[in-house]
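[1] just a sequence and a predicted model for now, questions to come.
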Amino acid sequence: MRYIIIGAGAVGGTIGARLHEGGHEVVLVARGAHLAALRAEGLRFGTPQGVRTLRIPAAGDPREVALRADDVLVLAVKTQDTAAALAAWAPRPVAGGGTAAERLPLVCAQNGVENERIALRLFREVLAMCVWMPSTHLAPGRVSAGGTPVSGVLRLGGYPSGTGGARAAAIAADLAASGFSAPVEADVMGWKYTKLLGNLGNALDAVAGDTGGDAVRALRERAGAEGAAVLAAAGIAYRDPAEQARAVRATLRLEPVDGEERTGSSSWQSLARGTGSIEADHLNGEIVLLARLHGVAAPLNEALQRLAGEFARTGRAPGSLTAEELAALRGL
């Protein structure tokens, strides 16, 4: 199988790099300065085992890739970019006939729980992936992953349910042989809802950073508890977050990567890169949506969604939350 990584940032870049090092064909899809750097200099990929430059084919547009019947599309863009990416890739022809949407599997290697639903409108075969992987992408052409002895835990399964059959098993085997823990799970969406609860603190990490100390930690716990109450009101099952944390601790540990500083969440990295957008509408915003649908309140997640969006739109630096803004959050 050849892997087309749509969105070669922290997560996609790490998955693509590890698969490439594992001997698999990979194409990285990127844009802007990142694409230019990948083409000119290759991917500078850092792990605790060292930093190396990988020459992996890179594309900026679906029309640059002649799709084959053995291709796997791995979607690793942020949720706010999902619809546009899928609209571009779904109608692309595949050698032998048919389109990508008709013939190729699409793996959603993304935070949140909306991507698979968006994808299933277009693609016949959608696989869900719950990604737990400490990785960083702040500069063009550079990606690092601090996990060892594996770079991450990538739980893979079918969508809307099931294990995903032989295709998911084959993809998981390739990932497991390329530096990941990659269990196949029939309940992968349950794991993704569990991950969503942890990701509710991403907006707070992005706007407050290391400031605020105990006050920020307490707000992070409140956001998660508020989210759990909303999922309960909506009748949505999820796994025990403590079980997920134990599984990750038993599988990988964090170690430094030469020349790379450990940074914040993916939302913090979006602000640091000045992308102009952030995932909060599909993380905290998912809880806000469910709360409104089921007649319950989610004031803290609503405030975090709004604040993170404002930071992204106005170009505010990560971690620049003022004392007054922090006090307002605590008073909700």
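    Looks like it came in fine.

[2] C-alpha only now, for contacts and for neighbours.
    Will do.

[3] tell me the spacing between the residue nearest to Arg142 when sequence neighbours are not counted and Leu35.
    Excluding the flanking residues, the one nearest Arg142 by CA to CA, 6 or more residues apart in numbering is Arg44, at 4.8 Å. Distance from Arg44 to Leu35, counting by CA to CA, to the nearest Å: 12 Å.

[4] OK, contacts around the residue positioned nearest the centre of the chain?
    Centroid-nearest residue in the chain, with CA atoms, centre = their mean: Gln110, separated by 3.3 Å. With contacts defined as CA atoms under 8 Å, 6 or more residues apart in numbering, Gln110 is in contact with 75-79, 129-131.

[5] and the most far-flung residue of the chain relative to its centre, what helix or strand is that in?
    For the chain, the largest distance from the centre (CA atoms, centre = their mean) belongs to Gly96, which lies 31.9 Å off. Assigned by DSSP states H and E, Gly96 falls within no helix or strand.

[6] where does the nearest residue to it once chain neighbours are set aside sit: helix, strand or coil?
    Leaving aside its sequence neighbours, Gly96 sits nearest to Ala69 (CA to CA, 6+ apart; 7.4 Å). Look at Ala69: counting by DSSP: H, G, I helix; E, B strand; the rest coil, its state is coil.

[7] what sits against Ala69?
    Going by CA under 8 Å, 6+ apart, Ala69 touches 94-96, 103-104.

[8] put this next to the previous one:
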Amino acid sequence: MRYIIIGAGAVGGTIGARLHEGGHEVVLVARGAHLGALRADGLRFGTPQGTRTLRIRAVGGPTELTLRPDDVLVLAVKSQDTAAVLAEWAPRPVAGGGTAAERLPLVCAQNGVENERVALRLFREVLAMFVWMPSTHVAPGRVSANGTPVSGILRLGGYPSGNGGERAAAIAADLGGSGFSAPVDADVARWKYTKLLGNLGNALDAVAGRGPYGRGSADGRLEALYERVTAEGAAVLAAAGIPHDDPDELARTCGKALRLEPVEGEERTGSSSWQSLARGTGSIEADHLNGEIVLLARLHGAAAPLNEALQRLAGEFARAGRAPGSLTPAELDALAALAGL
């Protein structure tokens, strides 16, 4: 199989790099300065074991390559970009007849729970992937992954249900032989909803610098806000009847298989949302993380005021180009008051 990594940033770049090092054919899809650097100098890939330059084919989109029946599309863009990107890829012809949407499997290696549903409108075969991967898009052409002895935990399953059959098993085997823990799991949705709860604090990390990568707070309010936004999300999932587990227990479970170690010459930064603000992308995934909880609350008669506030605030930061961690004291006071702190 040939793996086409659509979105070769932190997650996609790490998956592509590891598959390439595992002996598999890989194509990286990127844009802008990142694409230019990949084409000119290759992918600079750093891990705790060292940094190396990988010469992997890089393209800007589906018009630059001929799709083959043995291709696997791995979608690793942010959720807010999913619909537009899939609209480009779905109608592209595949050698021998048919289109990508008709013939090729699409793996959603993304945060949130909406991407698979969006993909299934276009693609016949969609696979869901739970991603636990501490990685950073350091600079154009540079990606680092801090996990060891594996770079990430990637649980793969069918969508909307099932284990994904033989194709999922084959993909999981390739990933498992390329530096990942990659079991097939028919209950992957439960893992993804549990991770969604853990990701609700990404917006807070992005705007305030809270969390394992940030400065924390002297009075403990940021830590308390993180707990409140997660608890609010769990209450909404319960109201919607959606199975999930404790995100803290999920973190402990994943921590047993993957530990963080430094990559020489590189500093671990913040969450994926923090990285979006740092790169000035103009968008952020809060609409598909906190916004998912807000949507479910509205559908099921629950309340999610803190998630709604963080969704709105993170969006404002992205659109205005504000730096990560630049939340003002007044803005923090407003969030704390909303949470009753």
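    Everything's here; your move. Remember, it's a predicted structure, so these values are computed and weren't measured experimentally.

[9] any chance of a ChimeraX selection covering the buried ones in the contacts of Ala69 of structure 1?
    The buried subset of the contacts of Ala69 of structure 1, as determined by 16 or more other CA atoms under 10 Å, is captured in ChimeraX by this line:
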select :94,103,104
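
[10] make JSON lines from the contacts of Ala69 of structure 1 and add distance to Arg31 of structure 1 to it.
    JSON lines is the format used below for the contacts of Ala69 of structure 1 (distance: CA to CA, whole Å):
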{"residue": "Val94", "distance to Arg31 of structure 1": "23"}
{"residue": "Ala95", "distance to Arg31 of structure 1": "25"}
{"residue": "Gly96", "distance to Arg31 of structure 1": "28"}
{"residue": "Arg103", "distance to Arg31 of structure 1": "25"}
{"residue": "Leu104", "distance to Arg31 of structure 1": "23"}
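
[11] pull the most distant pair out of the contacts of Ala69 of structure 1.
    Taking every pair in the contacts of Ala69 of structure 1 and measuring CA to CA, the maximum separation is 12.2 Å, between Gly96 and Leu104.

[12] mind listing what the residue nearest to Glu25 of structure 2 when sequence neighbours are not counted touches?
    Excluding the flanking residues, the one nearest Glu25 of structure 2 by CA to CA, 6+ apart is Arg2, at 4.9 Å. By CA under 8 Å, 6+ apart, Arg2 of structure 2 lies in contact with 24-27, 70-72.

[13] return the subset of those residues lying in strands.
    Using DSSP state E, the subset of those located in strands is 25-27, 71-72.

[14] closest to Gly325 of structure 2 among these?
    When those are compared against Gly325 of structure 2 (criterion: CA to CA), the nearest one is Val27, at 34.6 Å.

[15] what about the helices in the stretch 201-341 of structure 2?
    Applying DSSP state H, counting those that start in this stretch to the stretch 201-341 of structure 2 gives helices spanning 202-208, 221-239, 247-257, 272-279, 290-299, 305-320, 329-338.

[16] my bad, should have said the stretch 51-200 of structure 1
    Secondary structure of the stretch 51-200 of structure 1 by DSSP H, counting those that start in this stretch: the helices cover 82-89, 100-103, 115-120, 165-176, 188-199.

[17] what's the mean distance for the last one versus structure 2?
    Read that as helix 188-199 of structure 1. Once the two are superposed, helix 188-199 of structure 1 sits an average of 0.4 Å from its aligned residues in structure 2 (mean CA distance after the TM-score superposition for structure 1).

[18] ok, now the first one?
    On superposition with structure 2, the average gap between helix 82-89 of structure 1 and its aligned counterparts reaches 0.4 Å (mean CA distance after the TM-score superposition for structure 1).

[19] so for that helix, what gets flagged as buried?
    Neighbour-count burial for helix 82-89 of structure 1 flags 82, 85-86, 89 (criterion: 16+ other CA under 10 Å).

[20] what does that helix correspond to over in structure 2?
    Using TM-score structural alignment, helix 82-89 of structure 1 lines up with residues 82-89 of structure 2.

[21] cool, stretch 308-324 of structure 1 as well?
    The alignment of stretch 308-324 of structure 1 onto structure 2 (TM-score structural alignment) spans residues 314-330.

[22] show residues contacting the matching stretch.
    With contacts defined as CA under 8 Å, 6+ apart, stretch 314-330 of structure 2 is touched by 203-210, 274, 276-278, 280-284, 286-287.

[23] if you set the cut-off to 10 Å instead, what comes out?
    Outside of stretch 314-330 of structure 2, the residues within contact range by CA atoms under 10 Å, 6 or more residues apart in numbering are 202-210, 214-215, 270, 273-287, 290, 309-310, 313, 334-336.
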